[in-house]
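> sequence and predicted model, in that order:
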Amino acid sequence: MARDDPQTDHIDVLIVGAGMSGIDAAYRIQTLCKDKTYVILEARDRIGGTWDLFRYPGVRSDSDMYTLGFPFRPWASEVSIARGEAIRDYVEDTAREFGIDRRIRFGHRVIGANWSSKDGHWTVEVEHDGATRRITCLFLFACSGYYDYSEGYRPVWEGEAEFKGQIVHPQFWPEDLDVSRKTVAVIGSGATAVTLVPSLADQAAHVTMVQRSPTYIVARPARDRIAGTLQRILPRGAAGSAIRWKNVLLTIFMYNRTRRKPEKAAEWIRGMIQRQLPADYPIEQHFSPPYKVWDQRLCLVPDGDLFTSIRSGKTSVATGAIERFTPTGLRLVTGEEVRADIVVTATGLILKLFGGVQLSIDGKPVDPSERVIWKGMMLSGVPNYFLSFGYTNASWTLRSDVTAKAVCRLLNRMDDGGFTVCTPQVPDGGMERLPVISFSSGYVQRALPFLPKQGSRQPWIVPQNYVKDRFAMRFGPIDEDLEMTRNATAVRT
């Protein structure tokens, strides 16, 4: 690794984030771009990203591990919906097996990055051990996820100061929290809430899931028996590929079918839930959302554990907006009182791309909301900057791996042509600019004004189909609407 002074390292590719996307990007660079140097900067002290941050009871994947896992090191268990600690161990083991762990600098928080048109590289400002240092790189690759690690979304309700119990946010779960023999109210009905509720109910006296409105929830076996059979009869690589494609194609089929016939899909989901709950259970009240299937992400419950907990009497559901906190719990606008010793605010994430890093070009700040995403992996007018942006309707890592391989393809294309700078440029004719995410979920709607846009035609559409993406990114033109230069000259911003 070249070093130009004691304060500044210079490398080819700087990866930000040592979660699943970052480890995947590192593997692809070291195998497909072997002449490139790279380093991963990780703000935390451990590998794993999301799977190291979240420690609340029962934390698990909401996608199957055969598509969430790395294609170059397939998930080797028939447990398809895995616990968070198992996923973190898997990510760490993968990094160790391929020597990626030796390229990670922990406790390094990236706070800003400036592109110099004159010098043709990024200067990255990094905080470490209370000091700020600089690292220069030719290419900057953001693999830092899509939400704020330092803060979760937390509404404030009237009367909170009167509540005599404890209020907890899942993103910062207290290690010493004891819920045994306590009544617990979990505010929310998303992936975190439906994971927490049955896990807490195993120890608590009673748990109530308090939801402003219902969410589509689908039960799925935690173990994939077909995967288990394939893993026993095929080599690991062949089994992993077969299982992965089985699940990819099934997911695409189900997604397309539900979008074409959302009413029938909603009816099927309600029927599935009805079969798992008592005949007189108010399905329409608690499990019939007002929106179409896949207008928001579906929630997955392994082996129907949420419904099992409801049947047992350990869990109940209260639907309605919260009017206020009371000394003993919550009061809904419906008049219903929910008693609680502990309230868990599973109220969502704060969506934040690029890890909150402030980008600038020649000292001028980059406003992401004014940019358009190119091929789901670069920003218009921003040179030599890549981002890992996953799917909303499938496993995040599926898209992360497609992106990482496309980045390597582009880097090799640049080397072949002697290019040093690549910058996506929106055509002069312009095009319609659309929201980058179409979900109606609150966390998405709150963030849209600050996020980059997508265009109305390729290569400016953020794709949501793995099969099409994989083919296009591997065989389609890699330089469409991309300006490449052979020297460090100023770029249009």
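Everything's here; your move.

> from here on, just use CA atoms for contacts and neighbour counts.
Will do.

> element containing the closest residue to Asp101 other than its chain neighbours?
Once flanking residues are discounted, Asp101 sits nearest to Ala95: 5.1 Å by CA to CA, 6 or more residues apart in numbering. Ala95 belongs to helix 84-97 when assigned by DSSP states H and E.

> this is the other structure I want to compare:
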Amino acid sequence: MIKMTQSPLYFDVLIVGAGISGIGAACHLRRRCPSLSFAILEMRSDLGGTWDLFRYPGIRSDSDMYTLGYSFRPWPEPKAIAEGKDIKRYIRDTAREVGVEQHIRYRHKVLAANWHSEKCLWQVNVDTGENMSTIYEARFLFSCSGYYDYESGYKPDFTNEAKFSGPVVHTQDWDPALDWRDKRIVVIGSGATAITLVPALAKEAKEVVMLQRSPGYVASTTSKDPWVDPLSKFLPESLVYRILRWKHISLSIVLYQLAKAFPEQSATILINGVREALAGHCDVDQHFRPHYNPWDQRVCVVPESDFFLAIKEKKASVVTGHIERFTPDGILLTSGENLEADIIVVATGLKLKALGGVTLQVDSRDIPASDCTSYKGMMLSGIPNFFLFMGYSNASWTLKTDLTARYACRLIKHLDKKGYHYAKPNQPDSTVAEQDIMPLSAGYILRGKHLLPRQGNKHPWKIYQNYFLDWLSLELSPVIGNELSVGQRPSNSDWKNLE
């Protein structure tokens, strides 16, 4: 039985999650709204989110740090594609520098949040461990917990898995004590995790095979931007960072738009790039020609061609096929081929979890996220004073969450100045057609899209996946639009004493 503490703890803003977006949101609050009180509730024992959770060899960013980093604090390292430990250190250093680290409350798992219309307050139920639960109250609630399940990744049911004599390890549950040196390893998967893991394992493993059901798009990139050194000779670090940030933002938007406008030509360019990188060491048409268009799923980046080099040096290989069953010494494919293995690594992706599993209520009535429509990609229809921090599917996560944090601060300051107590997106009218919120066909998206909010087919309900358009919408347009209702609590409301 869970015991509940008696007196609610009050803050102006509660931030759920101490990952890259939660720390960023707190930093913006500290810088732009210094008079507001806030707390960051983190269910894990340390900050970092994704960059604390994943510990598999080679873990790194799949986009450049000039855009994955914060707009207000330059990425300090020369490499644009960074290792996970360096990203976590950057997040921690940012939290310390801005003064938000002391506001984090670890091992605080948010279970439910109920908006009280009469009080214009969120009442948040938090599991603090050891069968104890605490109630927090807040004017505003920021959901910065991402969109996937931190407790377990997606793992298919493999026939006869128990008969395999070695360990079967999911990348989300990687054991640092696992001895994989001089072992034969099969990595099941073809996404960014597998592309990252294979060359890291290949350095010391006896043999690494990446087993994929179907190919994905893969592109080489440099780990260090070639503009860094020339610009650094003449310009200060902060200005170099801004220039490179806008360069990478612009380039990502242009390449994405070209890929969507000219999918066949873009696919040819990507596949020819792989062909050139492998130089005849692999059947490119069999293993690297996807059955979908570029950016129907994310394009995997390969810094310094390390994945291709592992194949060329015969330290790694790619097999495309379907699993029939596990065997005591490996995996039998439906083609009859047997892949021998000492260790099998499952890199089959994520499980979606909306709002970090938090149950949202308005006046004690459950409001599933899937019943809501996203407003400007950051608020939900019918939910007052609530911000959902979700990044781009075609660019760095932080670009959009950074814009969301800045807009949230702008809106809160406007409400306080005008004497309003809440802002709530209205329900979209009948002319707005609903669409999936994430425009990707990746397996983890298809499996869990029914859990996520929807988007509409026109502004402000449509998510454009375009930083420039969002910058115009969130930075330059009026803070209160026609689809956003604002109001005050009843004058007789004892708003800080919820029953």
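In hand now; what should we look at? Note that the structure is a prediction, hence the values are computed from the model and not measured.

> so how far does the helix holding Ala95 of structure 1 sit from its counterpart in structure 2?
In the superposition against structure 2, helix 84-97 of structure 1 averages 0.4 Å from its aligned positions (mean CA distance after the TM-score superposition for structure 1).

> which parts of that helix are buried?
For helix 84-97 of structure 1, burial by neighbour count (16 or more other CA atoms under 10 Å) applies to Gly84, Glu85, Ile87, Arg88, Tyr90, Val91, Glu92, Asp93, Thr94, Ala95.

> out of those residues, give me the two with the largest separation.
For these, with distances taken as CA to CA, the pair at the greatest spread is Gly84 and Ala95 (16.7 Å).

> got the contact list for the next helix or strand after the helix holding Ala95 of structure 1?
Heading C-terminal from helix 84-97 of structure 1, the first helix or strand you meet, by DSSP H and E, is strand 104-106. Strand 104-106 of structure 1 is contacted from outside by Ala18, Val39, Ile40, Leu41, Glu42, Ala43, Arg44, Asp45, Arg46, using CA atoms under 8 Å, 6 or more residues apart in numbering.

> which of those are buried?
Ala18, Val39, Ile40, Leu41, Glu42, Ala43, Arg44, Arg46.

> thinking again about what came up before, need the buried residues of helix 84-97 of structure 1 in a markdown table (columns: distance to Ser241 of structure 1).
Formatted as a markdown table, those follow (distance: CA to CA, whole Å):
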| residue | distance to Ser241 of structure 1 |
| --- | --- |
| Gly84 | 23 |
| Glu85 | 24 |
| Ile87 | 19 |
| Arg88 | 22 |
| Tyr90 | 18 |
| Val91 | 18 |
| Glu92 | 21 |
| Asp93 | 20 |
| Thr94 | 17 |
| Ala95 | 20 |
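
> which one of these is nearest to Ala265 of structure 1?
Gly84 (29.5 Å).

> excluding sequence neighbours, find me the nearest residue to that closest one.
Arg60 (4.6 Å).

> one more: Asp303 of structure 1?
In space, Asp303 of structure 1 is closest to Pro221, 4.6 Å off (CA to CA, 6+ apart).

> check the gap between the one you found and Arg270 of structure 1 for me.
18 Å (CA to CA, to the nearest Å).

> so which of those two has more stuff around it?
Arg270 (18 against 15; other CA atoms under 10 Å).

> buried stuff in the longest strand along structure 1?
Counting residues, the longest strand in structure 1 under DSSP state E turns out to be strand 131-142. For strand 131-142 of structure 1, burial by neighbour count (16+ other CA under 10 Å) applies to Arg133, Arg134, Ile135, Thr136, Cys137, Leu138, Phe139, Leu140, Phe141, Ala142.

> following it, which helix or strand comes up?
Where DSSP H and E defines the elements, the next helix or strand beyond strand 131-142 of structure 1 is strand 147-152.

> got the contact list for that following strand?
Contacts of strand 147-152 of structure 1 (CA under 8 Å, 6+ apart): Leu53, His169, Gln171, Gly348, Leu349, Ile350, Leu351, Lys352, Leu353, Gly355, Gly356.

> count of neighbours near the closest residue to the fourth one other than its chain neighbours?
Leaving aside its chain neighbours, Gly348 of structure 1 sits nearest to Tyr153 (5.3 Å; criterion: CA to CA, 6+ apart). Applying the criterion other CA under 10 Å, we find 17 residues in the vicinity of Tyr153 of structure 1.

> how about Gly363 of structure 1?
11.

> name the nearest residue to the aligned partner of it in structure 2, ignoring sequence neighbours.
Mapped onto structure 2 by TM-score structural alignment, Gly363 of structure 1 lines up with Ser364. Nearest residue to Ser364 of structure 2 in three dimensions, chain neighbours excluded: Asn114, at 6.0 Å (CA to CA, 6+ apart).
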